[in-house]
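**Student:** Sequence and predicted structure are below.
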Amino acid sequence: MSDIRIDKVVTSGTFSLDGGTWDVDNNVWIVGDDESCVVIDAAHDADAINKAIGERRLTQILCTHGHDDHIDAVSDLVALRPEAKVSIHDADRMLWDRVISDAPDGALSDGQTIDIGGAQLTVLHTPGHSPGACCFLLAGEGQLFSGDTLFQGGPGATGRSFSDFDTIIDSIRAKLLTLPPETVVHTGHGDDTSIGAEAPHLQEWIDRGE
């Protein structure tokens, strides 16, 4: 194990898509060591995120996907931390462009590795909740940041535009349930879970549908 620390900030705001708006609480994850860190999903409250970062250098803002509740604090956080580079998967640019006028600094790709504090995050492209949805695996620490792809109790919602139930099931089966069962899953909303806790329920999710 390295000296990686994982901090969680819960922020509150709204999610809007397909003409509807819902109140939501989001998990913002700050991953790094005592010197530098990355933020996974800059949601709602840049000041709260910035406070949690503290004196560390923010190197990157990594977006699990482009829904507005996961990226609506990106611009404000970059204004506070101009050294930070922002990355999202290209397949979610149509969602990004609805919220943020500036282009992201980089594009995430499946298998890409991101160095943080002596450890590595690996990008897992897991489409379904959105076309460009990604998870981030901190393999050496047994930690997965799943965004809205996998929650305690099943896959993320697929009933809205740009989402597909069969695709998210395929992503979870191929990319996530193959991880060690003790892998801790840090979700985009709600409580943590583990691969071992969720894997036995795959057929139940399929039978249940979206």
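**Tutor:** Alright, I've got the coordinates. Residues are numbered from 1 along each chain as shown.

**Student:** only C-alpha atoms for contact and neighbour calcs from this point on.
**Tutor:** Noted.

**Student:** pretty sure A119 is touching Q143, no?
**Tutor:** No. With contacts counted by C-alpha atoms under 8 Å, A119 stays clear of Q143, the gap being 11.6 Å.

**Student:** Got another one to weigh against that:
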Amino acid sequence: MYSGRVRPGGAPGVHELARLVVMKGVVGPLATNVYVLRDRFSGDELLIDAGAAPDRVLALAGDGPLRYLVTTHRHPDHWGALAAVAAAAPDAVTVAHEADAPAIPVPTALAVSGDGDRLTFGDVSVELIHLAGHTPGGLAVLYDDPTGPPHLWTGDSLFPGGVGKTHSAADFTSLLDDVEAKLFDRLPDETWVYPGHGDDTTLGAERPHLAAWRARGW
């Protein structure tokens, strides 16, 4: 049974959906979550945040093939293994938001500019959502499962207990506004949330606390 709780050095978590298999590992000194999304029928994969330990990241991906390497934002703990993983999977397309791509020292083959861009691997399609505030070019990845609740990878923009760290009141307001409008106002409580660090959560578990987060401020 998948719980969303994976510990550094421990076995990966495996979340079995009808079409998609989600594998979660934890890498690096900052315990960054790395996710591999696999179309269970074609085997095609999308990887989110090759943060560190390229051998462990590639082991999580297995035989692939890796089609996309998505970096949710510019901070090094989320791309530390990207160069090595990209070299091992030369046909995979590197993806980041255009506002963060220049700060990622691995060429971004697909620099997205806003909301609604889609990536398809096998017969699985995911949507990219721009969340600005933790960094200017933060991305979330949404899989709107046709057989169940949505699944959402939020990088460092949303965690259990609050939004990600910001460095100014304006950045905090931007991030919380985006998270409310683009995630909570759009998606149901059952939406499963996979953050960039730590345990998973759901939008329903976090929704009652939105007003307290805003009052607490950055």
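**Tutor:** Received it, and whenever you're ready, just let me know what you need. Note that this is a predicted model, so its numbers are computed, not measured.

**Student:** TM-score of the superposition?
**Tutor:** Once superposed, the chains reach a TM-score of 0.88 (TM-score structural alignment, normalised by the length of structure 1), with 194 aligned residues with a C-alpha RMSD of 1.5 Å.

**Student:** Report the spatially nearest residue to H134 of structure 2, omitting neighbours in sequence.
**Tutor:** T166 (5.1 Å; C-alpha to C-alpha, 6 or more residues apart in numbering).

**Student:** Now check the one you found against structure 1: what is it aligned to?
**Tutor:** If you follow T166 of structure 2 across to structure 1 using TM-score structural alignment, you land on T158.

**Student:** mind listing what that match touches?
**Tutor:** For T158 of structure 1, the contacting residues are G128, H129, D164, F165, I168, E210, by C-alpha atoms under 8 Å, 6 or more residues apart in numbering.

**Student:** Highest neighbour count among those?
**Tutor:** Counting neighbours by other C-alpha atoms under 10 Å, H129 leads the contacts of T158 of structure 1 with 29 neighbours.

**Student:** Show me what that residue lines up with in structure 2.
**Tutor:** Alignment note: H129 of structure 1 maps to H134 in structure 2; criterion TM-score structural alignment.

**Student:** What's the separation between its match and F159 of structure 2?
**Tutor:** Using C-alpha to C-alpha, to the nearest Å, we find H134 of structure 2 at a distance of 12 Å from F159 of structure 2.

**Student:** now do H97 of structure 2
**Tutor:** Distance from H97 of structure 2 to F159 of structure 2, by C-alpha to C-alpha: 20 Å.

**Student:** The two: who's more crowded?
**Tutor:** Shown here are H97 of structure 2 and F159; by other C-alpha under 10 Å, H97 has more neighbours (27 against 22).

**Student:** Helix or strand: which one has F145 of structure 1?
**Tutor:** Following DSSP states H and E, one finds F145 of structure 1 within strand 143-147.

**Student:** which residues touch the next helix or strand after that strand?
**Tutor:** Beyond strand 143-147 of structure 1 in the direction of the C-terminus, DSSP H and E gives the next helix or strand as strand 150-151. For strand 150-151 of structure 1, contacts defined as C-alpha under 8 Å, 6+ apart pick out G156, I172, V185, T187, G188, H189, G190, D191, D192, T193.

**Student:** quick one on the thing from earlier: return the residues in contact with the match of H129 of structure 1.
**Tutor:** Counting by C-alpha under 8 Å, 6+ apart, H134 of structure 2 has contacts D156, S157, G164, K165, T166, H167, D171, F172, L175.

**Student:** Grab the most central residue of structure 2 for me.
**Tutor:** With distances taken as C-alpha atoms, centre = their mean, W153 lies nearest the centre of structure 2, 3.6 Å away.

**Student:** what's the matching residue for that one over in structure 1?
**Tutor:** Aligned counterpart of W153 of structure 2 in structure 1: F145 (TM-score structural alignment).

**Student:** Likewise for K24 of structure 2?
**Tutor:** Taking TM-score structural alignment, the alignment pairs K24 of structure 2 with K8 from structure 1.

**Student:** do the same with T71 of structure 2
**Tutor:** Under TM-score structural alignment, T71 of structure 2 pairs with C63 in structure 1.

**Student:** And R38 of structure 2, by the same measure?
**Tutor:** Per TM-score structural alignment, R38 of structure 2 is aligned with G32.

**Student:** Quick check, its match in contact with A52.
**Tutor:** No. G32 of structure 1 is beyond contact range of A52, at 12.0 Å (criterion: C-alpha under 8 Å).

**Student:** the more surrounded of those two?
**Tutor:** Using other C-alpha under 10 Å, the more surrounded residue of G32 of structure 1 and A52 is G32, with 27 against 15.
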